[in-house]
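Predicted model follows, preceded by the sequence.
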Amino acid sequence: MTFPHPQARLVAAGEPKGGLSGDELVHHIARTADVLARLRPGPLLCGMRNNLASVLRYLAAWRAGRAIALLDPDLPAGALADLSRRFRPAALLGFTHAVDGSPPARHEAPPPHPDLAVLLATSGSTGSPKLVRLSRQAVLANAHAIVEALSITPGEIAPTSLPLHYSYGLSVLNSHLAAGATVVLTEAGLLERSFWAHLDEHRCTSLAAVPYQYEMLRRLRFDRAEHPSLTTLTQAGGRLSPELVTRFSAQADRFFVMYGQTEATARIAVLPPDRLADRPGSAGRAVPGGRLSVVDDEVVYHGPNVMMGYADDAADLALGDQLGGVLRTGDLGRLDSDGFLYLTGRLKRIAKIFGIRVNLDDVERLLRDSVPIAATSGDDRVTVWAEGLDAAGCAGLARRLGAELRVHWSGFDVRRVERLPLLATGKVDYRALESRT
């Protein structure tokens, strides 16, 4: 199975050339692969930017059979040094910060498993995370499942609207390359004028975004009529409010709601546009080739795109498949009689107030109609972080939660923040909030 597809095209936004495709793309990949193949054994740690150099490096590692970790290029020097110590890479490529001091001592470590292709940080991880081990089969299986579920054709053109070191952003790249479509590489964000200039210049047909980005687009009064080539919108990375699903599905010919995890290479379920009306709130059905079940209220996914396992250090990279295609997601949910998935919370998003169990996702859902908020657990209390509220507003939210959840309001510590801290993926950085308590 050829990857990328012979018709696939990479375009660097703002460049006058028509991009790389066909034999020219193959030539550039092969030339970089030759360089990578001459490096000493071990994984490659790559600061993955939304630019041509990073994507060529990724595809060259794939061609050369080198395991490559795609990481935040702006990792602090200390975190990068810790990853280097733990994983003993053959090279560090593309990072903003250099690692101080001499390379770590090279102790005996088995080479990475031959099936291992890509390493990604666990979703929401900051600092020095454990890595998700993805096989070549898993990457290709999920790419082709997405192509089928979203009906991606060679005529599709997608911009890099998400970081490529994030599984959702990487899956957009992989699926379009697998389909023989075009990817426009831009490091501009959705709030920058240049992003929309690039989108219009290259006549992009689809846009992928997470809930926070859709909230920003709502505030900016996004109007699809200003971008006539844009026909498809996709959403993953967390639950999008019903109001925003309705608003943006009306702004596109096709609006896909999706659910996924890094541990499943990217996407697990897709709700197609024609089921938005009769399955409101659903995350959809399993992607082609996959299957969903619910065991003790936990969502379990079965499919060829499930990770091989986690890695904490270099020795773990030599391990084979530890999960056998079965992923316990840690998400709570239910399936209806037609196999549509409804998510209800996280197993670990549970706090206790005066001995009573409180689901933090329920807390956030209850207050979603007020201001942007996030909930974290503390010692016998729930801390609620609310954007821009004054003291009276915070006290009002605490009393509202107490009444709604039938727990004394003093169990909720509502605090004002100017802005909720966000990860590069647009998700709330709960670890940053927890560090303030």
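Done, it's in.

For the rest of this, base every contact and every neighbour count on C-alpha atoms.
OK.

If you count contacts, what does the helix or strand F255 falls within end up packed against?
Assigned by DSSP states H and E, F255 belongs to strand 254-261. Judged by 3 or more C-alpha pairs under 8 Å, 6 or more residues apart in numbering; DSSP states H and E, the packing partners of strand 254-261 are strand 232-235, strand 266-271.

OK, contacts around A121?
Neighbouring residues of A121 by C-alpha atoms under 8 Å, 6 or more residues apart in numbering: L70, L71, P129, K130, L131, V132.

a strand runs through the first one, doesn't it?
Read that as L70. Yes - per DSSP: H, G, I helix; E, B strand; the rest coil, L70 lies within a strand segment.

any idea how far A79 lies from R85?
A79 sits 10 Å away from R85, going by C-alpha to C-alpha, to the nearest Å.

ditto for L397
Distance, L397 to R85, using C-alpha to C-alpha: 46 Å.

go on, G339?
From G339 to R85 the distance is 45 Å (C-alpha to C-alpha).

One more to weigh against that first structure:
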Amino acid sequence: MTPKYDKVHNRFKLNGLHYDHEDLKEVAYSLIKEGEAYEKVTGNFLIDWLSDKDYLYVNTSGSTGKPKLIELKKQAMVNSAIATGDFFGLEPGNTAIDCLPSHYIAGKMMLVRAMVLGLEIDHVEPSAHPIFDYEKHYDFCAMIPLQLKHTINYTYNIKNIIVGGSKITQPLLERIKNSSSKFYETYGMTETVTHVAVRRLSSKISKGEAFFNALPNVTFSQDDRQCLIVNAPKLVDEPLITSDIVDLKSETSFDLLGRIDNVINSGGIKLFPEQIEDKLQPVIDERFIVAGEEDDALGERLVLIVENPRDTAKSIANRIRFIKGLTKYEVPKHIYITDKFVETVNGKIQRNETIKSVLKE
């Protein structure tokens, strides 16, 4: 029988202590009244979750547009937690770390998974360098790439780590290869109640996967733009049409090419910024993006924008020349330097706003 949103699993523990539904309300009120700033946010979420309403409102991150408030059904969040539990083999009494802010869906879902699946979860401050018990065994954790970058030397006791929220850089992927945990890149959004697909990354104990694979009860299709359509009846009422162009491998797997609104048409050649950025990563240490700039001859020319680099634009251009596999169309025609990218409140790059600020569109 499928668990309901108004039930708290009898094996659930928060920071080592067992709480039932009513106890958890008292904890939430205490967090709101006496907790640190991040704990107050968690307390407010718990109050919202434990209320009689069958829905709640969640903020989107704003990385691909303006942040907005959307309504999610609590039962859809329960169904998402069950799908994650089934995929990763999570069982009552398993341990987890919650180091994500409860402002957004990813942090909220870590707590929901614990309450629904009966996990023993340690809730720690959601900083760029989260501090947790490095010697304790954990079965599951979710991090953004920045957090993993700072803690990967201390993740040897974490069995499964999902990574999402922003691009995983090539240097971090190389460090993951030398780690002894299992790592998964996630694909999803607030509207799909976090991830609906994952891609296993190469590590010491795990062979990497080329494509994203669906979680249970999720299938994929495409529209006439080659954009992904997510069919997840237990999460969303209708098929969700995304703006992500994919190479669909099957109804449960795909290769992510890039967002349709990022595609650059340069002299009739379609360029996918995300794929070009992957190729440029080995020679650029700082954050960067590629973009299309208006050009009389080409329509759009490919340009590179780098955030506060240590090297000159000329030095970066020289290194790019020697990248194998980079076609002549994928070589930036100009390099712009900027002091600071435009970000969301949780540190994600706002690509469109950054491009506009640099190119003065």
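Good, I have the coordinates. Worth saying up front: this structure is predicted, and the values here are computed from it rather than measured.

Overlay the chains and give the TM-score.
Overlay of the two chains. TM-score (TM-score structural alignment, normalised by the length of the second structure): 0.77; 338 aligned residues with a C-alpha RMSD of 3.7 Å.

doesn't T344 of the first structure fall inside a helix?
No - residue state for T344 of the first structure (three-state DSSP) corresponds to strand; a helix is not indicated.

To which residue of the second structure is it aligned?
Aligning on TM-score structural alignment places T344 of the first structure opposite L257 in the second structure.

contacting residues for its match?
Shown in contact with L257 of the second structure (C-alpha under 8 Å, 6+ apart): D244, I245, V246, D247, F272, E274, Q275.

State the helix or strand in which the aligned partner of A375 of the first structure in the second structure lies.
Using TM-score structural alignment as the criterion, A375 of the first structure maps onto V290 of the second structure. Applying DSSP H and E as the criterion places V290 of the second structure in strand 288-295.

And that strand, how far out from the chain middle?
Put simply, strand 288-295 of the second structure sits 24 Å off its chain's centre (C-alpha atoms, centre = their mean, to the nearest Å).

now stretch 405-420 of the first structure
Taking the mean of its C-alpha atoms, stretch 405-420 of the first structure sits 28 Å from the chain's own mean (C-alpha atoms, centre = their mean).

same question, stretch 395-403 of the first structure
The answer for stretch 395-403 of the first structure is 33 Å, by C-alpha atoms, centre = their mean.

Repeat that for stretch 361-378 of the first structure.
21 Å.

follow-up on the earlier one: ok, and what's touching the strand holding V290 of the second structure?
262, 264-266, 273, 276-277, 300-307, 332, 351, 355, 359.

Going through those, which ones are buried?
262, 264-266, 273, 276-277, 300-307, 332, 351, 355 (16 or more other C-alpha atoms under 10 Å).

contacting residues for whatever residue of the first structure lines up with I161 of the second structure?
Structural alignment places I161 of the second structure opposite L233 in the first structure (criterion: TM-score structural alignment). Counting by C-alpha under 8 Å, 6+ apart, L233 of the first structure touches S206, L207, A208, A209, F248, S249, A252, R254, F255, F256.

repeat that for 6 Å
L233 of the first structure makes contact with S206, L207, A208, F255, according to C-alpha atoms under 6 Å, 6 or more residues apart in numbering.

Cross these against strands and list the overlap.
Under the assignment DSSP state E, those contribute S206, L207, A208, F255 to strands.

so which of those residues is the most crowded?
Among those, F255 has the most neighbours (other C-alpha atoms under 10 Å), with 26 neighbours.

before we move on, back to that, which of the contacts of A121 of the first structure show up in the second structure as well?
When the contacts of A121 of the first structure are mapped onto the second structure and checked using both residues aligned by TM-score structural alignment, their matches' C-alpha atoms under 8 Å, the preserved contacts are P129, K130, L131, V132.

Type out the PyMOL command that picks the buried ones from these.
A single PyMOL command is used to select the members of those judged buried by 16+ other C-alpha under 10 Å:
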select buried, resi 129+130+131+132
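
Rebuild the kept ones among the contacts of A121 of the first structure as a markdown table, extending it with secondary structure and distance to R275 of the first structure.
Compiled in a markdown table, these are given as follows (DSSP: H, G, I helix; E, B strand; the rest coil; distance: C-alpha to C-alpha, whole Å):
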| residue | secondary structure | distance to R275 of the first structure |
| --- | --- | --- |
| P129 | coil | 37 |
| K130 | coil | 37 |
| L131 | strand | 35 |
| V132 | strand | 32 |
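
distance from the longest strand anywhere in the second structure to the first structure after superposition?
Counting by DSSP E, the longest strand found in the second structure is strand 240-250. Superposed on the first structure, strand 240-250 of the second structure shows a mean distance of 2.0 Å to its aligned residues (mean C-alpha distance after the TM-score superposition for the first structure).

Any buried residues in that strand, and which?
Buried residues in strand 240-250 of the second structure (16+ other C-alpha under 10 Å): L240, T242, S243, D244, I245, V246, D247, L248.

Over to stretch 125-141 of the first structure?
Neighbour counts over stretch 125-141 of the first structure (16+ other C-alpha under 10 Å) mark 126, 128-141 as buried.

Also stretch 416-424 of the first structure?
Within stretch 416-424 of the first structure, the residues that qualify as buried are R416, V417, L420, P421, L423, counting by 16+ other C-alpha under 10 Å.

and the gap between the first one and A374 of the first structure?
Counting by C-alpha to C-alpha, the separation of R416 of the first structure from A374 of the first structure is 11 Å.

swap in the fourth one?
In this structure, P421 of the first structure and A374 of the first structure are separated by 10 Å, where distance is defined by C-alpha to C-alpha.

cool, L423 of the first structure as well?
Distance, L423 of the first structure to A374 of the first structure, by C-alpha to C-alpha: 13 Å.

joint contacts of P421 and A374 of the first structure?
Joint contacts of P421 of the first structure and A374 (C-alpha under 6 Å, 6+ apart) do not exist.

SS state for G426 of the first structure?
Using three-state DSSP, the structure places G426 of the first structure in coil.
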